[in-house]
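1. this one's sequence-less:
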């Protein structure tokens, strides 16, 4: 049974191996990994619940069902990630994949003027592309987080981070993304990703992040 289960994983991963367009590396997609694990679990359950004479058939049936469930969310997020990467090439926005979550990191220097929560006019096209993809893939929740550097008072930075997150939400809603899917928070300077002792570090900390989370996980 173990041999059969690992064979299913191998088949799933080989069948769904893709080429990363940015590195040229051959790798298994998240959908393939989920399908492989789901297939194994389904095979084990199917074999365990079948009669002795029907264990092979039960394993195959369970593997098929488990593979479909395991690959569904991963495949959906794979497609969304691919369209976001295509839309955001050369935009300055970072796209990061963390399991079934997609994170978009928007540096403050390309999204807002210093000290302002008004979206820069030259960033509209980028947000238009994000909004188009999010409206299409409507089975994800969107968390928008605003962040600042440590320059200025804590109260001012907190309000600025909240206002920037709200500005991005309003713009995405204006582009067809349902407001009920979007939740905003401002964190001020409390979650730095670089040192505030340098200009480059402060620039990295002034950012808005979008976290895309599957609703049907």
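-> Received it, and whenever you're ready, just let me know what you need. For clarity, every value in this text was computed on a predicted model and none was experimentally measured.

2. going forward, measure contacts and count neighbours with C-alpha atoms only.
-> Will do.

3. can you pull the contacts of the nearest residue to residue 181 once chain neighbours are set aside?
-> Distances taken as CA to CA, 6 or more residues apart in numbering place residue 141 nearest to residue 181, at 4.9 Å, with adjacent residues excluded. Contacts of residue 141 were listed using CA atoms under 8 Å, 6 or more residues apart in numbering, and they are 181-182, 212-215.

4. let's bring in a second one:
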């Protein structure tokens, strides 16, 4: 089998695995295992990279095995971490989504901040503290804290507010023991809605701060 054909088959396999995801996995609070999916994708992509860079059949097999192990370990860690977070967080408004590659903890604005404020409400500080405790127990990851708004009002103001809110949540995570070097704060303003801004319900979903946990690959 030629190298080009090998690469094509490997990449096709990765697409097929990704395409077979059960739609039920989109439920952010469902406990679906991502370890097997991570192992499959890790193995396929590890072999693909080796083939592209000129590795022989034995090297491709070793890379596939190594990729499968790494992908399975990351998937297993995310499964455990997500399950613990869901068990610990008492506020039903906070969602934990396991994408298979990262965790996304979403804090809706309406329960986290007062209108036009970037001070985290006292009632939510303990919840953010629980997230910090979880991150300390799982140190092998980087963390992005991303602020989002709806499209109401001035876009420049919304962007600045999203930055300040992300910074406020990141400060609480750092105070809870999360190392400064793991944290990155990002303001998106109204650029990345997850629902329609044409309805009050949609705008409420768009106003949020996300804590994105990205496992280290090394």
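-> Arrived safely, thanks for sending. Keep in mind that what you see is a predicted model, and the values were worked out from it rather than measured.

5. before we move on, the earlier item: so which strand or helix has the residue nearest to residue 181 of the first structure?
-> Assessed by DSSP states H and E, residue 141 of the first structure sits inside strand 140-147.

6. if we can go back for a sec, please check the contacts of residue 141 of the first structure and keep the buried ones.
-> 181-182, 212-214 (16 or more other CA atoms under 10 Å).

7. out of the residues you listed, what pair is the most spread apart?
-> 182 and 214 (12.5 Å; CA to CA).

8. same for the helix or strand harbouring residue 82 of the first structure, what does it pack against?
-> Here residue 82 of the first structure, judged by DSSP H and E, is contained in helix 55-87. Helix 55-87 of the first structure is packed against helix 30-49, strand 94-98, strand 101-107, helix 124-136, with contacts defined by 3 or more CA pairs under 8 Å, 6 or more residues apart in numbering; DSSP states H and E.

9. highest mean neighbour count out of those?
-> Each of these was assessed for mean neighbour count using mean count of other CA atoms under 10 Å. The highest is helix 30-49, with a mean of 24.

10. ok, and what's touching that helix?
-> By CA under 8 Å, 6+ apart, helix 30-49 of the first structure touches 1, 5-6, 8-10, 12-13, 15-17, 54-76, 78, 99-100.

11. how about stretch 83-90 of the first structure?
-> 95, 126, 129-130, 133.

12. closest to residue 199 of the first structure among those?
-> residue 95 (23.0 Å).

13. could you measure that closest one against residue 123 of the first structure, distance?
-> Look at residue 95 of the first structure and residue 123 of the first structure: by CA to CA, to the nearest Å, they are 16 Å apart.

14. next: residue 187 of the first structure.
-> For residue 187 of the first structure relative to residue 123 of the first structure (CA to CA), the value is 22 Å.

15. neighbours of residue 99 of the first structure, how many?
-> For residue 99 of the first structure, the number of neighbouring residues by other CA atoms under 10 Å comes to 11.

16. what sits against it?
-> Per CA under 8 Å, 6+ apart, neighbours of residue 99 of the first structure: residue 30.

17. what do you get for the one 5 residues further on?
-> Listed by CA under 8 Å, 6+ apart, the contact set of residue 104 of the first structure reads 93-96, 209-211.

18. same deal with residue 102 of the second structure?
-> Per CA under 8 Å, 6+ apart, neighbours of residue 102 of the second structure: 78, 212-215.

19. mind doing that once more with 6 Å?
-> Contacts for residue 102 of the second structure (CA atoms under 6 Å, 6 or more residues apart in numbering) come out as 213-214.

20. kindly report the same for the one 4 residues further on.
-> Applying CA under 6 Å, 6+ apart to residue 106 of the second structure gives the contacts 94-95, 209-210.

21. can you tell me which of those has the most neighbours?
-> In these, the most neighbours by other CA under 10 Å go to residue 209, 27 neighbours.

22. surely that residue forms part of a helix?
-> No. Going by DSSP: H, G, I helix; E, B strand; the rest coil, the assignment for residue 209 of the second structure is strand, not a helix.

23. what about it, distance to residue 45 of the second structure?
-> From residue 209 of the second structure to residue 45 of the second structure the distance is 32 Å (CA to CA).

24. go on, residue 173 of the second structure?
-> 34 Å.

25. next one: residue 116 of the second structure
-> 45 Å.

26. so which of those two has more stuff around it?
-> residue 45 (22 against 11).

27. for the residue nearest the centre of the first structure, which non-adjacent residue is spatially closest?
-> With distances taken as CA atoms, centre = their mean, the residue of the first structure nearest its centroid is residue 102 (1.0 Å). Distances taken as CA to CA, 6+ apart put residue 212 closest to residue 102 of the first structure, at 5.0 Å, once the chain neighbours are dropped.

28. check which helix or strand covers that neighbour.
-> Going by DSSP H and E, residue 212 of the first structure is part of strand 207-214.

29. so which other helices or strands are in contact with that strand?
-> Applying 3 or more CA pairs under 6 Å, 6 or more residues apart in numbering; DSSP states H and E, one finds that strand 207-214 of the first structure contacts strand 101-107, strand 140-147.

30. before we move on, the earlier item: give me the angle between the helix holding residue 82 of the first structure and strand 101-107.
-> Orientation check (axes from the mean of the first three to the mean of the last three CA atoms, to 10 degrees): helix 55-87 of the first structure against strand 101-107 gives 10 degrees.

31. thanks a lot, see you next time.
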